[in-house]
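1. quick one, fold the following:
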Amino acid sequence: MKFKFLVFCLLLLAVCAGATDKWGAFSDPFPIRDAAPFGEYGVILATDGGIRYRTPIEEAIFHSENGLETSRFNAVVTTELGTYAISEYGLIAQFQQGVKPWTVLSRSYVKNGARTVPHGSVAVGNVLVIAFEDRIAFFDLSKNLSILTIERVATRPLSITPIREMVAHGDSLYVRLDEGVYVRKMDWANVPTDKRLSDPTLWSLLPSDVSVEGFEKPFTQIVVNSEVLTDPILFHEDGSSKVKWQIESKEGTYLIGSEYIFFHKRADKKILDLTEVDGNTPGEVYELRATPVGGVLAATVDGKLSHGSVNGWGEPQYLYGTLGNEFNAYQIRMKTLSILPDERVFYHIWGFVYLVLSNWGPDIEYYFRATDGYCFENYLENYAVSVGSTPAPDNSGFLTTAASKNGYGVIYVTKDGEIHCANRVGEQWVPGVMYSKLDDDGNWLIYVASRNGNVLASEGGLDLIKFPAPKANGGELVNPTLKTYRGITPSPIDMVYDSLNNRLWVVSMSNIAYLDAEEDTLLIPSSTNGMLGVEFTSIDMDVRGNLWVGTSNQGVFRLTPKKGDPDVLQVEHFTTKDGLLDNNVADVAIDPVLGVAWFAHEKGVSFYVRNDLRDARKDMTDSAKIDVYAYPVPFRPGLHALFTIDGIADNSTVAIYNRGGALIKSFRGKDVLGGKVEWDGMDKSGVVAPGVYYYVVKSGSKVKKGKFIIIH
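-> Down below sits the predicted model:
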């Protein structure tokens, strides 16, 4: 069982190391693109949601943050040299023993932009052969170098007749094209020096009646150790098999399909279903909202809502039957998920229903449908359309909009379920994302992105609608005034408000812009170095005024106004190389309670923990929710990753002394951002001696002291 213990240790190291800045993900590891044996007991799977390791009793899912630099993989191979994973675009990574379980060996093929063929990589000796859509690549695993790529098989250019499958048997390499199967004799020991490796004439077309073992074909029968398996769990309702690959292990046989993992135990011949992932995963997430108590709500395209944190994920549950926003979630960039501090949640399902939920969902408190005859106008007969929502500026309920070809309207939903409408307020017919606040006189100011069409590239602007406070008018939205701001194309698809600088930031598909209170137009920053060819999807802001912007193709950008100037943005770029699950980011949400940036993806969510994302402005004040405290006590360097002093103010200085009063370590400035300090138990000479230590935290006139023990 040494191998099982090894995997556990590697996972533990990956979680514990580097706790200050930590990447992670919750993903759906499907569909399965390839499978290979892993050690004596396990199997390893290439999926669109990472590399998955599975045994009958253990599981691990590896993502970008585990050293893979991406999470979409099409092939895995196991040789005497090790286990290798090949990504969708040809990145090659090797499993290893270390803090990060995977190491990237080569990125040289990624720049070509050609996809690899699922289940289309083989390894013989030191040679890894990778089938791409338009070429075959030979890679030397002993030297981590590309040997050669070929673009023709016999007379067939692979750019026109792509490879469907590839296998190796003995000294022969087989590839299947649409026209048939070709074979080439290989001198595997001398591939790096084979001068005729690229010679297309050395390929031969096999007769059509010759079959090649290893090519995928539907299992008409599933046979394990000469026994024909007939268990219904292995078959679809039409009688076809769910199984594509069989892999032997020390304790039995894995039976694997694109969406299934079964295990046939050799001892008692029982079949175990290993398909389900241990714990919950969020699904295909398109919208995120951070909650005031920490953690995040995630809405999926198929109509489910769930709550999660870095410590685990709740079970996604349908909100209204099995209805979801499906393709509209992306096509329109819907942002209809809003929350109130009292745990109420607002949500809209395109065309059908508006929901108010309690307990952070999914408990429905009340709902109203397009067919129920409420005061708002419908986009089509019995068909209501909203793209955005926002809490009312006094948290008395929610605001959303209703598209209408007569001009969009605004809907106010109170906590008690009352519906109030102001129809035909907007000049455009499709409203977008929203934000609301109070002005100095208590009026409601509602920002609405407006569009003249129902696609992301539609033209439009940013509307500012002012209503007198509804509570002074029987709850009704009356006497609106409208002002429209231009200056950005196409129409905005997301927005965030900077309350410290009274500034609204918006993104469209291709631009980022801001609106200052005294301006009459949206302004585009003059300097955004490093952002070229970007398609934006979302925007949020952290407590320090940094903008986090999601994109459809380039990951996430963190934008910092230089010296507070919104016209000059300093750019920091994060991609799958840093730890993102995918470079396609549907939404971004910043959790200031726990200090986490969240990112929505097709295969789940990824997160980035940073101390400077935490809101520590109330720490060490009379309104602080917690006092200064330290953990773990006792602190054991080597066993514990870090010693933490939490609940401190951002402007604190922290000093650690030994029992004799000598200063061991001090922290200030960036070290204390986010309300906590983390110490590895080291001074300039190495790990400090065991014994009693003291910490002193100073913030202005306030001083907090404590003691702790270090044990080796």
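2. make it CA atoms for all contacts and neighbour counts henceforth
-> Will do.
3. state which helix of this structure is the longest.
-> Across the chain, the longest stretch assigned as helix under DSSP state H is helix 2-16.
4. next helix or strand past that helix?
-> strand 22-27 (DSSP states H and E).
5. mind listing what's buried along the longest helix of the chain?
-> 7, 9-11, 13-15 (16 or more other Cα atoms under 10 Å).
6. now it and strand 22-27, what's the angle there?
-> Note on geometry: by axes from the mean of the first three to the mean of the last three Cα atoms, to 10 degrees, helix 2-16 and strand 22-27 are set 120 degrees apart in direction.
7. distance to residue 609 for the buried residues of helix 2-16 - can I get that in CSV?
-> Formatted as CSV, the buried residues of helix 2-16 follow (distance: Cα to Cα, whole Å):
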residue, distance to residue 609
7, 24
9, 22
10, 20
11, 18
13, 17
14, 14
15, 12
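8. might you report the residue contacts of the closest residue to residue 249 other than its chain neighbours?
-> Excluding the flanking residues, the one nearest residue 249 by Cα to Cα, 6 or more residues apart in numbering is residue 41, at 5.3 Å. For residue 41, the contacting residues are 55, 249-251, by Cα atoms under 8 Å, 6 or more residues apart in numbering.
9. which two in those residues are spaced the farthest apart?
-> Pairwise distances across those (Cα to Cα) peak at 10.9 Å, for the pair 55 and 250.
10. what about these two, which has more around it?
-> residue 55 (19 against 11; other Cα atoms under 10 Å).
11. hmm, residue 115 and residue 164 touching each other?
-> No. Judged on Cα atoms under 8 Å, residue 164 makes no contact with residue 115 at a distance of 12.0 Å.
12. alongside the first, I'd like the structure of this one:
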Amino acid sequence: MKLILRSFLFFIVSVAFAADGWNNFSRTENFYAGAVANGTLILATDGGVRFIYSNGFSEVYSSEDGLESSIIYGVVHAANGEILTVSDKGLIATYEGNGRFITVNRSYASNGTELVQGLAVTSDSILVLGFRDKISFFDYVSRKSVMTLSRIGDVSLKALSPSAMLVQGDSLFVALGSEVYVREVNWQALAQDILLADPDSWTLAGSYDSGDTAKVTIRHLAWNKGALSVSFDKTLSPIVALKDTLSAGKFANLWKNDSSKVQQVLESEEGAYLVGKDSVWFYNGAELSNVSAWSYFPLRTPYAATPYVGGKGGVTVYSTYGEFGWSDGGGWVSQEAPNDLGFYGGMEAYDRLLKNVSTLADGNVLVGIWGFGFRMHPDNGTNRGVEISPSENTCVEEYFTDFIVPVGITPSPDSIGWLVSYWGKSAYGIAYIDESGSVSCANGVGSGKFAGPLRASWSDDSTEWILYSSAGRTEGTEGSGLLDIFTITPISQTGGELKIVEQMTVPTPDNRYLIDMDLDKAGRLWAITYSTIAYWEVGMDSVQPPHKTSNFEQASLTSLAMDPNDRLWVGTLGSGVYMIKKAASNPDTMKATKFVTRNGLMNDIVYDVAIDARLGIAWFVHKNGMSAYSRSDLRETEAYMTSKGPEVKVYPNPVHLNWGQQIKFENVAEDATISVYNSGAHLVKFFAGDELDGGRVTWDGKDRRGVYVAPGVYHYLIKKGSKKKQGKLLILH
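-> Purely as a prediction, here's the structure:
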């Protein structure tokens, strides 16, 4: 079936140069709670806080907007008008307006417990939070934690988590399993209620039986006609909105069989929002409309990313559904997945941390599809090309009958084909695939049955290919393994035949499987196991970790990429991302800098890392979205101010300093200098050295004394050796 582009405005409507900082893109697929403020629905989701306005327009705010997290379990519209959000770990933030939040409490998050989804209610100035092992009371006006309970009545909350809460006047009702406890609370003087922490001060309001042995936990509490009512269902039944019962016969799309899809009804002056697990409907008293469509980040469960080839840069991303997406850091376009395969890898992509997408210099992409084989996609994935599968009579070995397990893919050193690896019945194999789909195989050559990621380079004398291959002796990312190093005759010299000249095997740290690897500019191989960062270079008898890596904590590692300055970017499962660089001239002393959601990362669980060296963006893949971290020092600048490089740009010109504009010098060599002179030929500003990292300089219009220069015509001179770029600037106030 022909692939259909939803749109392909990529790079046409784009940001020419990304500003330093974070930008997150999420697919909000799970809704945990909602609140209405001024007719706007505010949703707590797995991808941040989502605003749905009465006109249907929608926005999502994430960790980089002040939330310090993108998994939000609770949201309330407080009595004083504040919008309060609570993350899965208990970070409390308040909305400041203009798309900005501010985190006002981190104490609950430091305890490592988890909020029960949706369990955040308010009364007066108190926010009540239901965690897995406690109930906490937080004064959101004074920004102070008031009290925490670990026991109610005869029940330890560590043994039985709260499942529903309700504030009704001066009473707080808490559901624990099939029982409901109640406590009268003086909300205005809660801090003086010293008996609140006494478990015996709570009264059992009732024990309930659902009549269904599969439903033993109360999910909803409500106050109807002066009495408490309970529900064991996760959704509402019946659904009552605007005093109207929305039956299955009237609105069938709110129901699935005999069960409702609605978890919460929130009424406003304009109508009622009906919040489901993954959908939201708006009911105006007569008509129902789904208002939860979201396409700003269109990909479902992305897992692998590779730099976009050609144009100005960007990233190509692949999902477990077989979808491709592209971004330049400012927005997304995507392509619908082909429907001829029902299985693209599913959870295998995450469980095995697959890195099975690779792009050649001309934009051809090769994808490994679990159980199927390989599929080629020209033009950075926008089209569909050749397939290598069991039905194509390929030489690639089948692990089971009609079942190929592709794992590693890397461009050949000449970038006109790919080297790939795949599981074998006795030992894994490698193959060469050219852009026409011709395949040459070397089956059963690996040091283990289970193939892993690959990297390839030219030999020191540029006569042979060196292929670095992770070899798994036992299955799984935490299994045992080795590093295989193959010396291969370039395909151009063999008539298309994959010819291995030499093979050597090198031990890895603790004989662990290598999950990912990359090469630095010196040709040194860097690799990670599930817990260790290590390197290998010619002359070493094993892959070895550096002697010391300061500021690096033990973590479950997932991915590795080198940036143009030979720094390692390492993704982890739950500990964010590390940027690791050499502290001295040798690789045995390293220094790490950690980035987590508090810094702007969307999620601390990272599955893949890709470096866009053209725009200067580090990309991080999460299961429901992407993080983009723009830094000038991530750009590849070797071609700047050469005949092959981009033109030096100086803009805007004229520049209005009183409008807040600043002068940008772009595509400048890092070893150049920039001098700015006034009309009298006096030097007013000079840039050199570290100021030119990444080939980009921003000048605020102040001279060397820190004073804004006078309006007028200025001359700039950008110099690298004998190469010069000069021009005039008109500065206005």
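13. could I get the TM-score for this pair?
-> Comparison of the two superposed chains (TM-score structural alignment, normalised by the length of the first structure) gives a TM-score of 0.92, and 691 aligned residues with a Cα RMSD of 2.3 Å.
14. against residue 637 of the first structure, how distant is the residue nearest to residue 249 of the first structure?
-> As judged by Cα to Cα, to the nearest Å, residue 41 of the first structure and residue 637 of the first structure stand 34 Å apart.
15. now residue 599 of the first structure
-> 33 Å.
16. more neighbours, these two?
-> The neighbour count for residue 599 of the first structure versus residue 637, taken as other Cα under 10 Å, is higher for residue 599 (32 against 19).
17. so which strand or helix has that one?
-> strand 596-601.
18. residues in the second structure aligned with the helix or strand following that strand?
-> Next in sequence after strand 596-601 of the first structure, counting helices and strands by DSSP H and E, comes strand 604-609. Counting by TM-score structural alignment, strand 604-609 of the first structure falls onto residues 625-630 of the second structure.
19. with the first structure overlaid, how far apart is that stretch on average?
-> If you overlay the two and look at stretch 625-630 of the second structure, the average distance to its match in the first structure is 0.5 Å (mean Cα distance after the TM-score superposition for the first structure).
20. contacts for that stretch?
-> Around stretch 625-630 of the second structure, the neighbours that count as contacts under Cα under 8 Å, 6+ apart are 18-27, 47, 297, 299, 301-302, 329, 601-602, 615-621.
21. also stretch 656-674 of the first structure?
-> Residues contacting stretch 656-674 of the first structure (Cα under 8 Å, 6+ apart): 595, 611-616, 648-655, 677, 683, 691-696.
22. buried among those? Make that a PyMOL selection.
-> Applying 16+ other Cα under 10 Å to the contacts of stretch 656-674 of the first structure, the buried members can be selected in PyMOL as follows:
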select buried, resi 595+611+612+613+614+615+616+648+649+650+651+652+653+654+655+677+693+694+695+696
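23. the counterpart of residue 289 of the first structure in the second structure and residue 427 of the second structure: what is the separation?
-> Under the alignment (TM-score structural alignment), residue 289 of the first structure pairs with residue 306 in the second structure. Using Cα to Cα, we find residue 306 of the second structure at a distance of 28 Å from residue 427 of the second structure.
24. between these two, which one's more packed in?
-> Per other Cα under 10 Å, whichever of residue 306 of the second structure and residue 427 has more neighbours is residue 306, with 23 against 19.
25. quick one: the more buried one and residue 358 touch, right?
-> Yes. Counting by Cα under 8 Å, residue 306 of the second structure does reach residue 358; the two are 6.6 Å apart.
26. what residues are up against the counterpart of residue 283 of the second structure in the first structure?
-> In the first structure, the residue matched to residue 283 of the second structure (TM-score structural alignment) is residue 264. Going by Cα under 8 Å, 6+ apart, residue 264 of the first structure touches 252-255, 270-272.
27. in a strand, residue 264 of the first structure, correct?
-> Yes. Assigned with DSSP: H, G, I helix; E, B strand; the rest coil, residue 264 of the first structure falls within a strand.
28. please name the nearest non-neighbouring residue to it.
-> Computed as Cα to Cα, 6+ apart, the closest residue to residue 264 of the first structure that is not its neighbour in sequence is residue 271, at 4.5 Å.
29. again, but for residue 631 of the first structure
-> Closest to residue 631 of the first structure by Cα to Cα, 6+ apart is residue 644, at 5.4 Å.
30. likewise residue 366 of the second structure?
-> Spatial nearest neighbour of residue 366 of the second structure, excluding adjacent residues (Cα to Cα, 6+ apart): residue 376 at 4.5 Å.
31. what about residue 125 of the first structure, distance to residue 139 of the first structure?
-> On the measure of Cα to Cα, residue 125 of the first structure and residue 139 of the first structure end up 11 Å apart.
32. ugh, typo on my part, it should be residue 155 of the first structure
-> Residue 155 of the first structure is 23 Å from residue 139 of the first structure, by Cα to Cα.
33. show me which of those two is the more surrounded one.
-> More crowded of residue 155 of the first structure and residue 139, by other Cα under 10 Å: residue 139, with 22 against 9.
34. give the contact list for the more buried one.
-> Residue 139 of the first structure neighbours (Cα under 8 Å, 6+ apart): 127-130, 145-148.
35. please, which helix or strand holds it?
-> Going by DSSP H and E, residue 139 of the first structure is part of strand 136-140.
36. for residue 502 of the second structure, grab the count of nearby residues.
-> Residue 502 of the second structure has 11 neighbouring residues, counting by other Cα under 10 Å.
37. how about residue 194 of the first structure?
-> As a measure of burial, residue 194 of the first structure has 13 neighbours, counting by other Cα under 10 Å.
38. now it, nearest residue through space, not along the chain?
-> The nearest residue in space to residue 194 of the first structure (Cα to Cα, 6+ apart) is residue 187, at 7.9 Å.
39. ok, that neighbour touching residue 171?
-> Yes. Judged on Cα under 8 Å, residue 187 of the first structure makes contact with residue 171 at a distance of 6.6 Å.
40. out of the two, which sits in the more crowded spot?
-> residue 187 (14 against 11).
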